[in-house]
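S.K.: Here you go, sequence then predicted model.
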Amino acid sequence: FGTSIGFTVNNVVGTHVLLEAAREYGKLARFIHVSTDEVYGGETQLLQTEESLLAPTNPYACTKAAAEYICRAYLMSFNLPIVMTRGNNVYGPQQYPDKLIPKSICLLQEGKAAFVHGDGSPTRNYVFVDDCVNAFDIILHRGSPGGVYNIGSD
């Protein structure tokens, strides 16, 4: 994870700044907070539901969970119409080339072996970017303030 202080600045402080701006604006119809399924914890074979406990296991996931708690506080304290999403890994066109899917595709096209984390047994769930956008649109228009919505391929 290298220097993880950037996660705190971007995810915790950045979210707090946006929430405060939304509160000051006062006419917000919906605030969509984008989190991650990593807030549920490490490698588990259990399907996580929106009611599952948060148990982040790395600095990035911890900052996303902290941002969720700040969102919850603004919902309760200031009645901001916040909805939260927890998505799988998004992939699709124009993705950063250093991410797993595009990097693997490039390696395979060059006749090289794709990169495998660890012994190859860990699994990750992915969701195509168009499916993620469709989910955001549905949540924007039909999500309930205070609602948490998992977005994924399961």
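M.R.: Everything's here; your move. Residues are numbered from 1 along each chain as shown.
S.K.: contacts and neighbour counts: CA atoms only from here.
M.R.: Noted.
S.K.: So for the residue nearest the centre of the chain, what's the nearest residue that isn't a sequence neighbour?
M.R.: Taking CA atoms, centre = their mean, the centroid of the chain lies closest to T36, which sits 2.5 Å from it. Distances taken as CA to CA, 6 or more residues apart in numbering put R86 closest to T36, at 4.2 Å, once the chain neighbours are dropped.
S.K.: take the one below as the second:
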Amino acid sequence: MIAALHIEIIFYCATFGEISAKKWDPVAVTRNNLLGFTHALNAVRSYGKIKKFIYVSSEEVYGKALGKKSELLNSRPENVVSASESGAEAMLSAYFTSYRLPLLVARLSQIVFGGVMNENNLLKKLLEG
């Protein structure tokens, strides 16, 4: 399907968020967020013509880090959703190292995400116009 559409850049945002995760069991969240993500990476690898694959993660992978958060901090997820995001980041790193794919991670903060994707968050407002 990627080849038929001549896709060059992918923004991967397909994860259960915090709100929807409460309605699902941890296995379903992990299956969707990590296994689904791995299938997407494999499709990108098979296609071979993607210029950028950007995984949209969140700052929740840091947990309750003290002080300023940085990409250099170790992840310390505190719930199933952030653990699956951290796992997806690890899988992304493995695919980058193994297959030299053009992969990036964007860890959105609560300023953009609004904490739990409520009606006041910036991303929702931007998407609605």
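M.R.: Thanks, I have the structure now. Everything numeric in this text was worked out from a predicted model, so none of it was measured.
S.K.: TM-score, when you put one on top of the other?
M.R.: Once superposed, the chains reach a TM-score of 0.69 (TM-score structural alignment, normalised by the length of structure 2), with 102 aligned residues with a CA RMSD of 2.5 Å.
S.K.: who's in contact with the residue nearest to the centre of structure 1?
M.R.: For T36 of structure 1, the contact set (CA atoms under 8 Å, 6 or more residues apart in numbering) comprises 61, 64, 85-88.
S.K.: So the residue nearest to T36 of structure 1 sits against Y40, correct?
M.R.: No. Using CA atoms under 8 Å, R86 of structure 1 is not in contact with Y40; the gap is 9.4 Å.
S.K.: Pull up the overlap in contacts between the two.
M.R.: Common neighbours of R86 of structure 1 and Y40, using CA under 8 Å, 6+ apart, do not exist here.
S.K.: Would you check how far apart S70 of structure 2 and T30 of structure 2 are?
M.R.: 25 Å (CA to CA, to the nearest Å).
S.K.: Who has more neighbours out of the two?
M.R.: T30 (22 against 10; other CA atoms under 10 Å).
S.K.: you'd agree the more buried one is up against S84?
M.R.: Yes. Assessed by CA under 8 Å, T30 of structure 2 is found in contact with S84 at 5.7 Å.
S.K.: What are the buried residues along the lengthiest helix in structure 1?
M.R.: Counting residues, the longest helix found in structure 1 (DSSP state H) is helix 59-78. For helix 59-78 of structure 1, burial by neighbour count (16 or more other CA atoms under 10 Å) applies to 59-68, 70-72, 74-75.
S.K.: and which of those residues is nearest S104 of structure 1?
M.R.: Closest approach between the buried residues of helix 59-78 of structure 1 and S104 of structure 1, by CA to CA: Y60, at 23.0 Å.
S.K.: now the strands for structure 1?
M.R.: Counting by DSSP state E, the segments of structure 1 that form strands are 31-36, 82-87, 89-91, 126-128, 148-151.
S.K.: Who are the contact partners of F78 of structure 1?
M.R.: By CA under 8 Å, 6+ apart, the residues touching F78 of structure 1 are R23.
S.K.: Stretch 60-80 of structure 1 aligns to what range in structure 2?
M.R.: Under TM-score structural alignment, the alignment places stretch 60-80 of structure 1 onto residues 81-101 of structure 2.
S.K.: how far does the matching stretch sit from the chain's center?
M.R.: 9 Å (CA atoms, centre = their mean, to the nearest Å).
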